[in-house]
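Chemist: Here's a sequence, model it:
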Amino acid sequence: MQRLQQLISEFSRTDQVDPSQQLLAKHQKMALNPFRFLRGSSGLFYADIQSGLLKLPPALTTQVPLTTVMGDCHISNFGFFTEDGSYGERVIFAPNDFDDACIGPAVWDLSRFIVSLLLAADYCHGLTTGKYISEDAPDLTGLTAASAADAHAAARRFLQSYADCCAAVAKDPEFRFSTQDDFPKQHVLKPFLKKAIKRSAAGPDFLSKSTLAKSVDFSARPLQFKADSGKFSRIEASRYAELEQAFAPYVHDSILDIVTRHGAGTGSLNMQRYYLLVGPAEIGSDADVALCQVVEVKQQRRSAPLFFFPDLHPVNRLNDAHLTVDCQRLMQRRPDSILDEVQFEGAHYLVRSLHHANVDVDPEDICLHMQDPAKSLRQYAEACGHALALAHNRADRRSARFAVQMQQTLEVEADALLQACADYASQQQQDSQLLATLLTQTSERIEGQQ
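Modeler: Prediction:
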């Protein structure tokens, strides 16, 4: 009962909705399975670190220098995109979500990723047995799910890959500016890389499958966002003029259209966001279309760890959007060409380009396979471990102290970290069921009152 009250209190704080009294789409998504629960409950994650329910090895928080961390590091927050934003040409694999970024212990990201890995495998196995359902689930015919043992082995490979990258940076600090832009033919990520390259501005699928193509009506003149009531809402003229006036200084070209965006994300599902269509004022050819891009302006909430660790580092006192921008710029080798923050109507908003070539990787893509899901999961974990280590090591560009200390500490503490994450994954499974039961009771009560 005490844990249930903690869940109610935490979700009421972060989402401004008490799940024992009202239904929220975000909470309903979180109740579908423990992996979704983890994605939507980053605040709870850090509450549990602070309380010691998630018992991270002390050496990894005290003996390793702080760095820039993602804050919401899980397996679905890595993917393919072009460096420099929409106008870039090089497609890379790297972390792609910095909404909860801040200065903190790297073990926060390591532990959250490992827990997500274990829960993703549990989720996909549950799809094959009927334990879990999903509106996004693929055709499961012929597919085998990674086992719990496979997930634990992949988690160990994740840590080893991370440590190996730190060793490479310790040997040659310039290695931190390398990136992952190719994979072997049989690698689980090779098809995703090819898909992203095709969607880039110079690729054959740009006009049909890019982020721009999925969002914009190319037949309209001037160009405008597609009519899609599930995603976009049109904005009345006077409000449109206010938004255009506020956001125009932060983009590189004319604003061709503005809409309100709905239903994106899990942790940020209830945050205000706008999409701007930005490009040349006159569109005369496909070459002109390639100069257009979608820019997201999203209300930024406080980084999840900082409610529980507010005094960890002076940089974390920056406003919410400014902190995200600074951390992203440090963690990426070549940050987005449009990446800024704006204060608007008393709130802080993050301004960033949405990549044409953006390709995400879902749990079903790596934990379900026709032949060898264990291999797919291991390959993905290795790639993420390497990518995360590069991002962490870019925070301090004056030395390799982080790389040296992290490598040495992980050699001693890896087993303890893996066990702590396994224990917490079990806790998240219990928490997800608690939330599902609570929402059923809330729904029944609301129906009875109508």
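Chemist: Going by C-alpha atoms from here, please, whenever you check contacts or count neighbours.
Modeler: OK.
Chemist: and the gap between Q16 and A220?
Modeler: For Q16, the distance to A220 (CA to CA, to the nearest Å) stands at 39 Å.
Chemist: Then L312?
Modeler: Using CA to CA, which is the criterion applied here, L312 is 50 Å from A220.
Chemist: Which one's more surrounded, those two?
Modeler: When neighbours are counted by other CA atoms under 10 Å, L312 comes out ahead of the other of L312 and A220, with 16 against 10.
Chemist: ok but that one is inside a strand, no?
Modeler: No: for L312, which was evaluated using DSSP: H, G, I helix; E, B strand; the rest coil, the result is coil, with no strand membership.
Chemist: check contacts around it.
Modeler: I103, G104 (CA atoms under 8 Å, 6 or more residues apart in numbering).
Chemist: List the contacts of the residue nearest the centre of the chain.
Modeler: In the chain, the C-alpha closest to the average C-alpha coordinate belongs to N77, at a distance of 3.1 Å (CA atoms, centre = their mean). The contact partners of N77, taken as CA under 8 Å, 6+ apart, are P95, N96, D97, D360.
Chemist: Now do the strands in the stretch 351-450 of the chain.
Modeler: 359-360, 368-369 (DSSP state E, counting those that start in this stretch).
Chemist: With respect to L127, which of these lies nearest?
Modeler: In this view, these are compared for proximity to L127 by CA to CA, and strand 368-369 is the closest at 9.7 Å.
Chemist: Give me the helices and strands touching that closest one, please.
Modeler: In terms of contact count using 3 or more CA pairs under 8 Å, 6 or more residues apart in numbering; DSSP states H and E, strand 368-369 is assigned the packing partners strand 144-145.
Chemist: Let's see this one next, to set against the first:
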Amino acid sequence: MATQQTGEAAEARAERILEVFAEAFGELLAADPAAFRVKFRKMAASAFAFYRGTACLFYADAAEDDGPGGESGRKGPFLDERTGRVWIHGDLHAENFGTYMDANGRLVFNVNDFDEAFVGPFTWDVKRFAASVALLGYGKALSDELISGLVRTYAGAYRERIRALAGGGEQSGDGTPPALTLDTAHGPVLAALRSARTNTRFGLLETMTEIRDWERRFAPGGGAVALEEDVRSEVLEAFDAYIATLPGATRFRSDAYRVKDVVGRRGIGIGSAGLPSYNILLEGHSDALENDLVIYMKQAQTPAVSRHITDPAIHGYFRHEGHRTVISQRALQAHADPWLGWTELRGAGQLVAEVSPYALDLDWSDLDDLDDITQVVGDLGRATATMHAAADDESGHSLVPFSTERAIDEAIGEDGEGFAQMLTDFAHDYGTRTRHDHQIFVDLFRNGRIPGLQD
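Modeler: Purely as a prediction, here's the structure:
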């Protein structure tokens, strides 16, 4: 297990962190240093917040630890030419799960935020999640033994669901893997779904818009930024191109796409610092003002994991990062948001989706009972397996032309104990490393050693 770094080792790690940050954040940081000051102050708050914001560092370490090898491009336990090349979430940690309304109008609890999704080793997803459990557990003062139990619960639930899906079991009525819904969820996950169910689009509109001259418009303030006319025109042109990327089965009446207002956005998530973003107010499903709808358009980012995947067939599959994000989400998430699409703005790929009132993240701050935490971790293990199984030869994309669940099931085989032990060992080791890295980062930041952010 990792130990506290001192002296030369700590300084070498500090230089490594700065090197990775320069590659991952350099251009965006130079363009908007104020946004990165906010991002980094949020990351300084805790080791887990630091972990959330540094997928780039995680994959730099993972690539060094696993190393290149074989046709899969990576060597390591449970990896072969297939399991080293599956659709992965790319930033799978315990807080990247929540509720959403799927294309069938069903509230679902599942993985969310696919900004970092790509094709790579499935073990990188489950390892990243396992380390996040160790960090959350440490933050709740759980013993190493209890943390090990949680990681093993996750590993066991993942293994059990993968095996069931590989055998053709546990399919829903439409042939997709089973989902956590109001009918199937229990405990804190069910509570999250019920909370999301009480929200309404009208309630969301009330927080973002106002009625002026008998028409709905975005309200000033609250992170909304008025646009210059030339920028507005560019955004509207990009919006027109986006409409053509929506799946034909989910196209709405033509009036639904009528634009009522457009604004810029400030104050978006920890992982999107420096990325331009816009909100667009649409007519929606009817002429009634209460049915207006808000979508967002934001510049998609280069996924951290992609810097360590060298297969040109993978990189060449995507037109741009917006296209990559949408295609990945549609592959990994059954019945994705019907408003999910892509476009280009000033040569940069954009992700477009609904600002949904039904999207709520799981709140770990209120999860303190060990039984509740254990139940949630098991649910997330099953959700991870369901996500991996959704994205394969049946998802309509040629990048992964085989059954993911069967490939993973065969790779783990009868070594479920070895799989669980691998994740447990990694969780403790990388959790310890991250806590040390967090302290190094705080010292780098507060002492003005991050280039571009010196006061």
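Chemist: TM-score for these two?
Modeler: Superposed pair, TM-score by TM-score structural alignment, normalised by the length of structure 1: 0.82. Supporting alignment: 407 aligned residues with a CA RMSD of 3.1 Å.
Chemist: In CSV: the strands of the stretch 351-450 of structure 1, plus mean neighbour count and distance to A153 of structure 1.
Modeler: Listed next are the strands of the stretch 351-450 of structure 1 as CSV, based on neighbours: other CA atoms under 10 Å; distance: least, CA to CA, whole Å:
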stretch, mean neighbour count, distance to A153 of structure 1
strand 359-360, 19, 23
strand 368-369, 23, 16
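Chemist: Dump those to JSON lines, plus distance to Q427 of structure 1.
Modeler: Below are those laid out as JSON lines (distance: least, CA to CA, whole Å):
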{"stretch": "strand 359-360", "distance to Q427 of structure 1": "27"}
{"stretch": "strand 368-369", "distance to Q427 of structure 1": "24"}
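Chemist: so which of these gets nearest A281 of structure 1?
Modeler: strand 359-360 (28.3 Å).
Chemist: So what's the gap between that closest one and the chain middle?
Modeler: 11 Å (CA atoms, centre = their mean, to the nearest Å).
Chemist: what lines up against E228 of structure 2 once you look at structure 1?
Modeler: Under the alignment (TM-score structural alignment), E228 of structure 2 pairs with E236 in structure 1.
Chemist: mind listing what that match touches?
Modeler: When contacts are counted by CA under 8 Å, 6+ apart, E236 of structure 1 touches no other residue.
Chemist: just checking, what residue in structure 1 corresponds to F50 of structure 2?
Modeler: Alignment note (TM-score structural alignment): F50 of structure 2 maps to F37 of structure 1.
Chemist: Please, where are all the helices along the stretch 301-450 of structure 2?
Modeler: 312-315, 321-332, 370-390, 404-412, 416-446 (DSSP state H, counting those that start in this stretch).
Chemist: and among those helices, the most buried is which?
Modeler: Most buried of the helices of the stretch 301-450 of structure 2, by mean neighbour count (mean count of other CA atoms under 10 Å): helix 321-332, with a mean of 25.
Chemist: Which part of structure 1 matches it?
Modeler: With TM-score structural alignment applied, helix 321-332 of structure 2 matches the range 320-331 in structure 1.
Chemist: Mean deviation, the matching stretch versus structure 2?
Modeler: After superposition onto structure 2, the average distance of stretch 320-331 of structure 1 to its aligned residues comes to 1.3 Å, using mean CA distance after the TM-score superposition for structure 1.
Chemist: What lies in contact with that stretch?
Modeler: Counting by CA under 8 Å, 6+ apart, stretch 320-331 of structure 1 makes contact with 68-69, 98-103, 300-303, 315-317, 335, 339-342, 348-350, 390-395, all of which sit outside it.
Chemist: before we move on, which element is the aligned residue in structure 2 for Y162 of structure 1 in?
Modeler: Structural alignment (TM-score structural alignment) places Y162 of structure 1 against Y158 in structure 2. When secondary structure is defined by DSSP states H and E, Y158 of structure 2 falls within helix 144-166.
Chemist: how far off helix 416-446 does that helix point, in degrees?
Modeler: Here the directions of helix 144-166 of structure 2 and helix 416-446 differ by 120 degrees (axes from the mean of the first three to the mean of the last three CA atoms, to 10 degrees).
Chemist: Please point out which parts of helix 144-166 of structure 2 sit buried.
Modeler: By 16 or more other CA atoms under 10 Å, the buried positions in helix 144-166 of structure 2 come out as 146-148, 150-166.
Chemist: ditto for stretch 333-345 of structure 1
Modeler: R333, P335, D336, S337, I338, L339, D340, E341, V342.
Chemist: Compute the first-to-last residue distance for that stretch.
Modeler: One end of stretch 333-345 of structure 1 to the other measures 32 Å (CA to CA).
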